[in-house]
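Asks: Quick one: sequence plus predicted model below, questions after.
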Amino acid sequence: MATAAAAAKPKRPAPSSEQMNARVFLYSILLALQYGAQPLISKRFIRREVIVTSSVLTCEIAKVVCALIFMARDGSLKKVYKEWTFLGALTASGLPAAIYALQNSLLQISYKNLDSLTFSMLNQTKIIFTALCTYLILGQKQSIQQVGALFLLIIAAVLLSFGEGSGKGSSGSNSDHILFNGIIPVLVASVLSGLASSLCQWASQVKKHSSYLMTVEMSIVGSLCMWASTSKSPDGEAIRKHGLFYGWTLLTWIPVMSNALGGILVGLVTTHAGGVRKGFVIVSALLVTALLQFVFEGKPPSLYCLASLPLVVSSISIYQKYPYRVKKKEL
């Protein structure tokens, strides 16, 4: 009888490699569009009056809702409900969530003080810190070509920092504002991103968490940490005085929801495709940002951006093309 029942309910066949490749390609295209457009739509649709913490908190809540919907749709929600433990979630997602929450706040500040292409290119320095953290935490080594690619990326970041910090405007105060409210926050966010990415990679290898589950856990923990920080932060005082959605319009939801879906797409691309496809996404996103900035703002890239763009593209391409390979010992 049990055999007959099992035969009556055949398991859903696993997707073929071609179907999986097509799915990963779709995820990659969507992530490239989201990643490239995010600085532009955030700058355009999030008013300066909007409290940074309110947009980050709302984004994290949106991630949880979207991830739960996707888990219910693919049938994994029941299994997670039965097997989930608080200790396991805190071990796998607690520290990365807190780090990502701080990173998101820094990125929100940088969005408002840098042009879209400069922000996207400086944000690529997170690859350097990801490589360093994965080596320190996971022992993942880099090839000689990858080390050279990382140096190219460092040169591009320094060039951008020097150009944006000293060449914009004639007043020193404006240069200091760009440096301390645009360049430094995004570079610190890159360091945090590298650390959090390495911790997530460690958690996925040890705990075998799905990308959706990691998204839910990290968003909840990050939201709680951020909400706790509002007790003494300037943003917390602003929220108590003006309300959580002070300065919001209907258009503010566009970048918030876009950022939430982008967070889910990052997990899917990393889970199903790894770093090679993610490198394609990053390169494509830079081109998307440059194109959208020219089309919608009518502003061509600066000379510093034009000089740095080939360095960034070349470094990421080299890094993904020449991975580290363990040499076989000769007998």
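Replies: Cool, got the structure.
Asks: alpha carbons only for contacts and neighbour counts from here, please
Replies: Fine.
Asks: those strands in the stretch 201-331 of the chain, which residues are they?
Replies: Ranges of strands in the stretch 201-331 of the chain, per DSSP state E, counting those that start in this stretch: none exist.
Asks: Show the residue spans covered by the helices in it.
Replies: Using DSSP state H, counting those that start in this stretch, the helices of the stretch 201-331 of the chain run over residues 211-229, 234-242, 253-273, 275-297, 303-321.
Asks: show me the contacts for R47.
Replies: R47 is in contact with G247, W248, T252, counting by Cα atoms under 8 Å, 6 or more residues apart in numbering.
Asks: Restricted to buried residues, select those residues in ChimeraX.
Replies: One line in ChimeraX is enough to select the buried ones among the contacts of R47; burial here means 16 or more other Cα atoms under 10 Å:
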select :248,252
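Asks: I144 is nearest to which of the helices of the stretch 201-331 of the chain?
Replies: Closest of these to I144 is helix 303-321, at 9.6 Å (criterion: Cα to Cα).
Asks: outside of the closest one, which residues touch it?
Replies: Counting by Cα under 8 Å, 6+ apart, 117-118, 121, 124, 145-150, 152-153, 155-157, 159-160, 163, 275-276, 279-280, 283 sit against helix 303-321.
Asks: Quick check: buried residues in it?
Replies: 304-305, 308-309, 311-313, 315-320.
Asks: How about stretch 86-102?
Replies: Those buried within stretch 86-102 under the rule 16+ other Cα under 10 Å are A89, A92, S93, G94, L95, P96, A97, A98, I99, Y100, A101, L102.
Asks: Check stretch 269-289 too.
Replies: 269-270, 273, 276-289.
Asks: next, the one to line up against it:
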Amino acid sequence: MTFEGLTALPKIPMLFGIPLKWVSLATLVIQNSVFIIILTYSKRESPDATYLNSTAVLFSELIKILISLAMIVYDFNKSHPYKDNTEMMENVRMVIKDEILGYDAFMVAIPALLYTIQNTLQYIAADKLGAAIFQVTSQLKILTTALCSVFLLKTTLSGRKWRSLVLLLIGVVLVQIQSTEHATNEGLSEIKSKSSSSVIIGLSGTFFVCLSSGLSSVYFEKIIKETAPSLWVRNLQLSTISLLICVIGIFALDFDAVKENGLLYGYTASTWCAILFQATGGIIVALTLKHADNILKSFATSISIIISSVLSIWVFDFYPGLCFILGTILVIYASIAYNTEHSQPTQPDKNLNGLAEMQTRTNIE
């Protein structure tokens, strides 16, 4: 017996019976927490011979390109079986020609350019305000990301969700203040000695960093969810463009250092671990944007900051204080409040009522 007019519920992607939305968010929390610890350790391991950040980003993008390309070729080979290695390499060539060099790849140039602007402005803002003050004020990106989601993706946020986001912002700021308390106090003293124009430039730079962060993330989420190419194709396109921008940056800013010491100067085992975690983090973020959204990603990264700070108690002798405890409570409360919205009672679905009535009549007959 068939029932016309009934709308099928959308199929939710699952992994081991758990929605991929929550799997990707949980994985992002774990990855980000461990990455922060490894990154900090890699910088402290050899302070006199530290590696260049630009070269680390270069290798990270290369790893993301290789992983994404491997997944694209794997999917392509399933639909285009090959007989020998020659045909397999032809498949790879076709993928590169169609996906990387195609006109469609230019859509990803926009977030890649925004990421570049964001990274450039970070240096300016951190120089004018100090690293610790910039780290605290840049948490405004939580709200700018939400605003961009509302305007670009037409996301609807209730008053409860907006209040949760504000509480999340306050909580993360408190945690960051505790984590960099000494540096923050020094930064405030340093700001008092700076000219008003420097402070204005620094705050303006921070605002545009937050704005470009929200725009780039939400736009990338939009093209992942609303355009035909797969997640792996988009990730490959973004990493390829980012790699080109990174190479230009190395030539422009670090050419002398690389020429004198080489690309691998200061590299240790922990450096390669940090690079690997950064590369996998980029892929996990893309999966999170595909199956969740940027706002939930903000909650995940905020929770990871707390977890990494707790891990720092054993790794770096970090001692949490009142600000950290209060900030942690606010972040946890905001996360729960955002994801447990009290829904209003809704009218029963007419289709479902009709189905129930028809089934009842069938049973009676």
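Replies: That came through fine. Quick caveat, the model's predicted, so the values are computed rather than measured.
Asks: how close does stretch 60-69 of the first structure sit to the second structure?
Replies: Its matched residues in the second structure lie on average 1.3 Å from stretch 60-69 of the first structure after superposition (mean Cα distance after the TM-score superposition for the first structure).
Asks: can you give me the offset of that stretch from its chain's centre?
Replies: 16 Å (Cα atoms, centre = their mean, to the nearest Å).
Asks: centroid residue for the second structure?
Replies: V285 (4.4 Å; Cα atoms, centre = their mean).
Asks: Distance check, it against D127 of the second structure.
Replies: Computed as Cα to Cα, to the nearest Å, the V285 of the second structure to D127 of the second structure distance reads 28 Å.
Asks: now do L311 of the second structure
Replies: According to Cα to Cα, L311 of the second structure and D127 of the second structure sit 29 Å apart.
Asks: cool, W22 of the second structure as well?
Replies: W22 of the second structure is 38 Å from D127 of the second structure, by Cα to Cα.
Asks: Kindly report the same for W232 of the second structure.
Replies: Distance from W232 of the second structure to D127 of the second structure, by Cα to Cα: 36 Å.
Asks: swap in T184 of the second structure?
Replies: T184 of the second structure is 14 Å from D127 of the second structure, where distance means Cα to Cα.
Asks: More neighbours: which of those two?
Replies: Counted by other Cα atoms under 10 Å, T184 of the second structure and D127 do not tie: T184 has more neighbours, with 21 against 13.
Asks: Once you drop chain neighbours, what's closest to the more buried one?
Replies: Distances taken as Cα to Cα, 6 or more residues apart in numbering put A132 closest to T184 of the second structure, at 5.1 Å, once the chain neighbours are dropped.
Asks: Just to check, that neighbour is in contact with H182?
Replies: No - using Cα atoms under 8 Å, A132 of the second structure makes no contact with H182, being 9.0 Å away.
Asks: So for these two, which sits in the more crowded spot?
Replies: Neighbour comparison, A132 of the second structure and H182: the larger count goes to A132, with 22 against 11 (by other Cα under 10 Å).
Asks: Can you classify the more buried one by secondary structure?
Replies: Following DSSP: H, G, I helix; E, B strand; the rest coil, we place A132 of the second structure in the helix state.
Asks: any idea how far it lies from A269 of the second structure?
Replies: Distance of A132 of the second structure to A269 of the second structure, computed by Cα to Cα: 28 Å.
Asks: what distance separates the lengthiest helix in the first structure from the centre of its chain?
Replies: Longest helix of the first structure, by residue count under DSSP state H: helix 17-45. The chain centroid and the centroid of helix 17-45 of the first structure are separated by 12 Å under Cα atoms, centre = their mean.
Asks: Could you do stretch 77-97 of the first structure as well?
Replies: Using Cα atoms, centre = their mean, the offset of stretch 77-97 of the first structure from its chain centre is 21 Å.
Asks: can you check stretch 68-81 of the second structure too?
Replies: The chain centre lies 25 Å from the centre of stretch 68-81 of the second structure; the measure is Cα atoms, centre = their mean.
Asks: Report the buried residues of it.
Replies: Under the neighbour-count criterion of 16+ other Cα under 10 Å, stretch 68-81 of the second structure has S68, L69, I72, V73, F76 buried.
Asks: can you check stretch 254-268 of the second structure too?
Replies: D254, V258, L263, G266, Y267.
Asks: if I look at the second one, how far off is G266 of the second structure?
Replies: This means V258 of the second structure. As for V258 of the second structure, its distance to G266 of the second structure is 11 Å (criterion: Cα to Cα).
Asks: In the second structure, what residue corresponds to Q201 of the first structure?
Replies: Matched to the second structure by TM-score structural alignment, Q201 of the first structure sits across from E221.
Asks: Please name the nearest non-neighbouring residue to that match.
Replies: In this structure, E221 of the second structure finds its nearest non-sequential neighbour in L289, 5.4 Å apart by Cα to Cα, 6+ apart.
Asks: Quick one: residues contacting the one you found.
Replies: When contacts are counted by Cα under 8 Å, 6+ apart, L289 of the second structure touches E221, I224, K297.
Asks: Trace it over to the first structure, please.
Replies: Using TM-score structural alignment, L289 of the second structure pairs with T270 in the first structure.
Asks: Over to I30 of the second structure?
Replies: With TM-score structural alignment as the criterion, I30 of the second structure lines up with L33 in the first structure.
Asks: and what of Y333 of the second structure?
Replies: In the first structure, Y333 of the second structure lands on S314 (TM-score structural alignment).
Asks: I'd like to know how far that match sits from C305 of the first structure.
Replies: Distance of S314 of the first structure to C305 of the first structure, given as Cα to Cα: 14 Å.
Asks: can you check G263 of the first structure too?
Replies: Going from G263 of the first structure to C305 of the first structure by Cα to Cα gives 26 Å.
Asks: Could you do S197 of the first structure as well?
Replies: 27 Å.
Asks: To L192 of the first structure, which of the helices of the stretch 201-331 of the first structure lies closest?
Replies: When those are compared by Cα to Cα, helix 211-229 sits nearest L192 of the first structure, at 13.6 Å.
Asks: Now find how far off-centre the closest one is within its chain.
Replies: 14 Å.
Asks: relative to helix 234-242, how tilted is that helix?
Replies: Relative orientation of helix 211-229 of the first structure versus helix 234-242 (axes from the mean of the first three to the mean of the last three Cα atoms, to 10 degrees): 70 degrees.
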